[in-house]
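**Student:** here's my sequence, what's the structure:
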Amino acid sequence: MDKLTELSYALDTFYLLISGAFVMWMAAGFAMLEAGLVRAKNTTEILTKNVVLYAIACIMYMLCGYNLMYPGEAVNSVWPGIEFLLSNIDNEAAEVISVNNDTDDDNNVVYSKMADFFFQVVFVATAMSIVSGAVCERMKLWAFLGFSVVMTGFIYPIQGYWKWGGGFLDTLGFFDFAGSGVVHLCGASAALAGVLLLGPRKGKYGENGVIYPIPGCNMPLATLGTLILWMGWFGFNGGSELIISNVSEANTVAKVFVNTNAAAAAGVVAALITAHMMFGKADLSMILNGALAGLVAITADPASPSTLLSTGIGFVAGGLVVVAIVTIDKLRIDDPVGAISVHGISGILGLLAVCLSNEESTLSAQLIGIATIFGFVFTASLAMWFLLKSTMGIRVSSEDEYQGVDFSECGMEAYPEFTSEGSK
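**Tutor:** Presented below is the predicted three-dimensional model:
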């Protein structure tokens, strides 16, 4: 390996690791967002879920998930086979063909396989974080963690293999640059299955279609979480270019950053306008979800569209998500943080928008990819949720739900108002 290749290897490995660290920081964003959008009596439990699900994702992806998603030698384009304990990770250079598709060794760039594993594992945790917000305030902690094991170790990696591991969706021409489908639609599909079996929170819906709003306890915290997620998304999308060590790739990464930011900004403005038109108020929770919707939508392809088109994609996503949240609520599907709309509806929009600027994509391939990811993840998740419901139960008691799951599940409150001094 010559000096120039060594420098490229070091630079690309460093870029992938730093991008992965940015995505890991999104775990903090999800935790703060969800902690702000739940009621005070459920804050400790939602924080516990977010910390522990990240740990479970890291362990399960190490044990089997990575090798399911990126097998050394797959059985076929649908089933990758299974190996354990990172058996095909030896930290040797992982070859990535340069952008001109020249396979000559002098034109190849490389990065550490361990860096690739780290970058991929934080994406798994992101998909699982989507689920936690949708089922919050009434799901048993241990049922959720049990599902996390299966989701991060098996469900996510299998559908991820179909696209990013070289499976049949990749062969078909399905395009998903950074995960509008593989990550976000996947997480939303699993969340929808759980919510349908779990049912709405007590007091959320009344007779004759009446909907009772249940506001979150800490909007400053929710706003902080959104801004952390916005920042982390630069690693999410920018890092998905994988390399940065030549002029062409560096320019692409810069374009990805700009387009990602533009889509988020447009999502904010669109959500503000839509909320004002529908409610007559500047609804902060909708504005925050508008930013996230723009980010999710542009994730399918932030490299191909112009900045103006990226802004348009984000704008449509930001307006659509407000309508989607209201519509899903009217269907009596209780999603406290709007995760199904933000990550599912916006993910689908982003995957379809790929066809506007990416010449390699086709509408048929995108539709097949959307249907495949949703169908598999929803069905597999529904089966797992049903198994958990039939064995250990997935919902807390009515009394625990009324009092809040902080004390019943975690034994402590996030905002204790009174303390007992005990005997002196």
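
**Student:** please count neighbours and contacts with C-alpha atoms only from this point.
**Tutor:** Will do.

**Student:** starting at the chain centroid, how far to stretch 89-98?
**Tutor:** Put simply, stretch 89-98 sits 26 Å off its chain's centre (C-alpha atoms, centre = their mean, to the nearest Å).

**Student:** what sits up against it?
**Tutor:** Contacts of stretch 89-98 with the rest of the structure, by C-alpha atoms under 8 Å, 6 or more residues apart in numbering, involve Y9, T103, N107, N108, V109, V110, Y111, S112, K113, M114.

**Student:** selection in PyMOL covering whichever of those residues are buried, please.
**Tutor:** Restricted to buried positions by 16 or more other C-alpha atoms under 10 Å, the PyMOL selection for the contacts of stretch 89-98 reads:
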select buried, resi 9+108+109+110+111+112+113+114
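
**Student:** show me what contacts the closest residue to M69 other than its chain neighbours?
**Tutor:** Setting aside the residues directly before and after it, M69 is nearest to Y161 in space (C-alpha to C-alpha, 6 or more residues apart in numbering), at 4.2 Å. Listed by C-alpha under 8 Å, 6+ apart, the contact partners of Y161 are L68, M69, Y70, P80, G167.

**Student:** which of these count as buried?
**Tutor:** By 16+ other C-alpha under 10 Å, these give L68, M69, Y70, P80, G167 as buried.

**Student:** check contacts around the third one.
**Tutor:** By C-alpha under 8 Å, 6+ apart, the contact list for Y70 reads P80, Y161, W164, G165.

**Student:** show me what secondary structure element comes after the helix ranked longest in the chain.
**Tutor:** Counting residues, the longest helix found in the chain (DSSP state H) is helix 3-37. Sequence-wise, the next helix or strand downstream of helix 3-37 (DSSP states H and E) is helix 43-60.

**Student:** next SSE after that next one?
**Tutor:** Past helix 43-60, the next helix or strand by DSSP H and E is helix 66-69.

**Student:** name the residues that touch that following helix?
**Tutor:** Residues from elsewhere that reach helix 66-69 (C-alpha under 8 Å, 6+ apart): 80-84, 86-88, 117, 120-121, 154, 157-162, 164-165.

**Student:** how far is it from where the chain is centred?
**Tutor:** Centroid displacement of helix 66-69 relative to its chain, using C-alpha atoms, centre = their mean, is 18 Å.

**Student:** and for stretch 271-287?
**Tutor:** Stretch 271-287 has its C-alpha centroid displaced from the chain centroid by 24 Å (C-alpha atoms, centre = their mean).

**Student:** who's in contact with the helix or strand harbouring I325?
**Tutor:** I325 belongs to helix 307-330 when assigned by DSSP H and E. Applying C-alpha under 8 Å, 6+ apart, the contact partners of helix 307-330 are 209, 211, 258-260, 262-271, 273-275, 286, 289-291, 293-295, 297-298, 302, 334-335, 338, 341-342, 345-346, 349-350, 353.

**Student:** show me which of those residues are buried.
**Tutor:** Among the contacts of helix 307-330, those buried by neighbour count (16+ other C-alpha under 10 Å) are 258-260, 262-271, 273-275, 286, 289-291, 293-295, 297-298, 302, 334-335, 338, 341-342, 345-346, 349-350, 353.

**Student:** Proceed likewise with the subsequent sequence, for comparison:
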Amino acid sequence: MGVLGKTITRTASLTGLAGAVLLLATTPARAEVSEETAFVFNTFAFLVSGFLVMWMAAGFAMLESGLVRTKNTATICLKNIALYSIAGIMYYVIGYNLMYSGVDGGYFGSFGGFYNTSDAEKALLGADEATPELIAAVTSNGYSVMSDWFFQMVFVATAASIVSGTLAERIKFWPFMIFVVVLTGFLYPIQGSWTWGGGWLAERGFSDFAGSTIVHSVGGWAALVGAIILGPRKGKYGADGSVHPMPGANLPLATLGTFILWLGWFGFNGGSQLALGSALDASAMAIVYVNTNLAAAGGVVAAIILTQLVYKKIDLTMALNGAIAGLVAITAGPDLQNHFTSLVVGAIGGALVVFAIPLFDKLKVDDVVGAISAHLVAGIWGTLAVGLWFGNGDFVTQVIGIIAIGAFMVITSAIVWLALKFTIGLRVDEEGEEMGLDKAELGMEAYPEFGHGSQSL
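**Tutor:** I've put the predicted structure just below:
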């Protein structure tokens, strides 16, 4: 019944109907929750949205596992759980402070590490009695400090996951993990500080609600540069420019991964409202959820129709990437109040994937899972869309942001990839690639019974 309803009931029991009518007449039209209640709901939103985004790590693992060949499946699974762990550690050690502490319109934050709970929260947790003064010192921040850290951390892990799928089946495990250390600890936080940390792009008005560019195109740029420097898989492209398909081994698993990503995206975009302490925030978050879902659906349908028209057959993998591209595209502006617009944005994202994937193949950029097309191409589109009639951003400023972040990621990623190539090396040898990375690097197989016949129980 709510606070106002309970108050009316109590008043009516004491003074009759006239008292209740008088109370209704004198009560303000807008009833606000207390500061502590808002603190609880805001913190709750960060935590729940964060573990939804964390679940996307499972989605990437399943999607990539389904789109590689069986001989590389265990390696992909290992990379995904390892990169999530490294991302969390690096963002704790240095990344969060570099992205958010003391940016003040500049280019990066503090190099101070080991981000921790606030002094006010420690005082409240350690007090014998939760006094109003201690509670007020905590709740005045609006949310628990570490709930925000958790929500931001799972985003950086997403950026790293994008790179994993593109470079699958031929990159060594340890060089890839070293790149993840640099990406999650330094590269992602530095460019992220330019907008979300209150840096120079934020002051120019660059708009990216949940990270079409700041998260997805960053992973896409790193993946693109890595794919060019690493080179394609052996036998992928013929000398005459022909493309030799290397189909994934488990499309049901890839489909499951896509659905998990779709689910996690509600936390990714919805949580980026960054508050749930008012009716306004709750309404805005609901709009974001609906727009996210519509964009993904639009991406799937567009990819299905286009593959039927272009190839005369419907391609499941294109449909899966169409969903992801639709989600990536709407991520820059899911707060749009016109739901049909989000459907259009997502559909264009799904259509772009259908043309981008074969284009990269023509350029001999071997992207095993289509991540460059789904995350980089669709991410650029989504960010530009905010500057068109699809959003409230300035088009020129959106272009400046895309170019600045793209240039930063291309240059820095190239330096790291080349340094790794000319020191410890990036690729497994030809024998290891032919054998599969599971045996070559892990000494195990994801499906050992496939090669040795069925075993009786």
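
**Student:** quick revisit: what about structure 2, which of the contacts of Y161 of structure 1 hold up?
**Tutor:** For the contacts of Y161 of structure 1, the contacts that are reproduced in structure 2, applying both residues aligned by TM-score structural alignment, their matches' C-alpha atoms under 8 Å, are L68, M69, Y70, P80, G167.

**Student:** show me where the stretch 101-250 of structure 1 has strands.
**Tutor:** Using DSSP state E, counting those that start in this stretch, the strands found in the stretch 101-250 of structure 1 span residues 108-112.

**Student:** what's near enough to touch the residue positioned nearest the centre of structure 2?
**Tutor:** In structure 2, the C-alpha nearest the mean C-alpha coordinate belongs to T158, at 4.5 Å (C-alpha atoms, centre = their mean). T158 of structure 2 sits next to M56, A57, V215, H216 when contact means C-alpha under 8 Å, 6+ apart.

**Student:** what's the separation between the first one and G109 of structure 2?
**Tutor:** According to C-alpha to C-alpha, to the nearest Å, M56 of structure 2 and G109 of structure 2 sit 27 Å apart.

**Student:** so which of the contacts of Y161 of structure 1 is the closest to S364 of structure 1?
**Tutor:** Among the contacts of Y161 of structure 1, G167 lies closest to S364 of structure 1 (C-alpha to C-alpha), at 17.0 Å.

**Student:** quick check: the two most widely separated of the contacts of stretch 89-98 of structure 1?
**Tutor:** Farthest pair in the contacts of stretch 89-98 of structure 1, by C-alpha to C-alpha: T103 and M114, 22.9 Å.

**Student:** how about E409 of structure 1, what's its match in structure 2?
**Tutor:** When structure 2 is aligned by TM-score structural alignment, E409 of structure 1 is paired with E441.

**Student:** what about the corresponding residue of structure 2 for N67 of structure 1, how many residues close to it?
**Tutor:** The alignment partner of N67 of structure 1 in structure 2, by TM-score structural alignment, is N97. When neighbours are counted by other C-alpha atoms under 10 Å, N97 of structure 2 registers 25.

**Student:** likewise A93 of structure 1?
**Tutor:** Neighbour count of A93 of structure 1, defined by other C-alpha under 10 Å: 14.

**Student:** what range in structure 2 does stretch 44-52 of structure 1 sit on?
**Tutor:** Mapped onto structure 2 using TM-score structural alignment, stretch 44-52 of structure 1 covers residues 74-82.

**Student:** try stretch 223-243 of structure 1
**Tutor:** Against structure 2, stretch 223-243 of structure 1 falls on residues 255-275 (TM-score structural alignment).

**Student:** what's the answer for stretch 117-130 of structure 1, then?
**Tutor:** Aligning stretch 117-130 of structure 1 against structure 2 (TM-score structural alignment) gives residues 149-162.

**Student:** and the matching stretch, how far from structure 1 on average?
**Tutor:** With mean C-alpha distance after the TM-score superposition for structure 1, stretch 149-162 of structure 2 departs from structure 1 by a mean of 0.2 Å once superposed.

**Student:** how far off centre is that stretch?
**Tutor:** Its chain's C-alpha centre and that of stretch 149-162 of structure 2 lie 6 Å apart, by C-alpha atoms, centre = their mean.

**Student:** mind putting the contacts of T158 of structure 2 in TSV, neighbour count and distance to G277 of structure 2 included?
**Tutor:** Listed next are the contacts of T158 of structure 2 as TSV, based on neighbours: other C-alpha atoms under 10 Å; distance: C-alpha to C-alpha, whole Å:
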residue	neighbour count	distance to G277 of structure 2
M56	28	26
A57	24	28
V215	27	26
H216	31	28
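
**Student:** where exactly do the helices run in the stretch 101-250 of structure 2?
**Tutor:** Assigned by DSSP state H, counting those that start in this stretch, the stretch 101-250 of structure 2 shows helices spanning 119-126, 132-139, 145-166, 173-182, 188-193, 200-204, 218-230.

**Student:** would JSON lines of the ones you listed with distance to F450 of structure 2 be doable?
**Tutor:** Below are the helices of the stretch 101-250 of structure 2 laid out as JSON lines (distance: least, C-alpha to C-alpha, whole Å):
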{"stretch": "helix 119-126", "distance to F450 of structure 2": "54"}
{"stretch": "helix 132-139", "distance to F450 of structure 2": "57"}
{"stretch": "helix 145-166", "distance to F450 of structure 2": "23"}
{"stretch": "helix 173-182", "distance to F450 of structure 2": "24"}
{"stretch": "helix 188-193", "distance to F450 of structure 2": "40"}
{"stretch": "helix 200-204", "distance to F450 of structure 2": "53"}
{"stretch": "helix 218-230", "distance to F450 of structure 2": "30"}
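
**Student:** picking that back up, do you know how far the match of E409 of structure 1 is from L420 of structure 2?
**Tutor:** E441 of structure 2 sits 18 Å away from L420 of structure 2, going by C-alpha to C-alpha.

**Student:** F206 of structure 2 now?
**Tutor:** Separation of F206 of structure 2 from L420 of structure 2 (C-alpha to C-alpha): 33 Å.

**Student:** the more surrounded of the two?
**Tutor:** The neighbour comparison of F206 of structure 2 against L420 (other C-alpha under 10 Å) goes to F206, with 25 against 17.

**Student:** which ones are touching whichever residue in structure 1 pairs up with the more buried one?
**Tutor:** Superposed on structure 1 with TM-score structural alignment, F206 of structure 2 falls opposite F174. By C-alpha under 8 Å, 6+ apart, the contact set of F174 of structure 1 is K163, S361, T362, A365, Q366, I368, G369.
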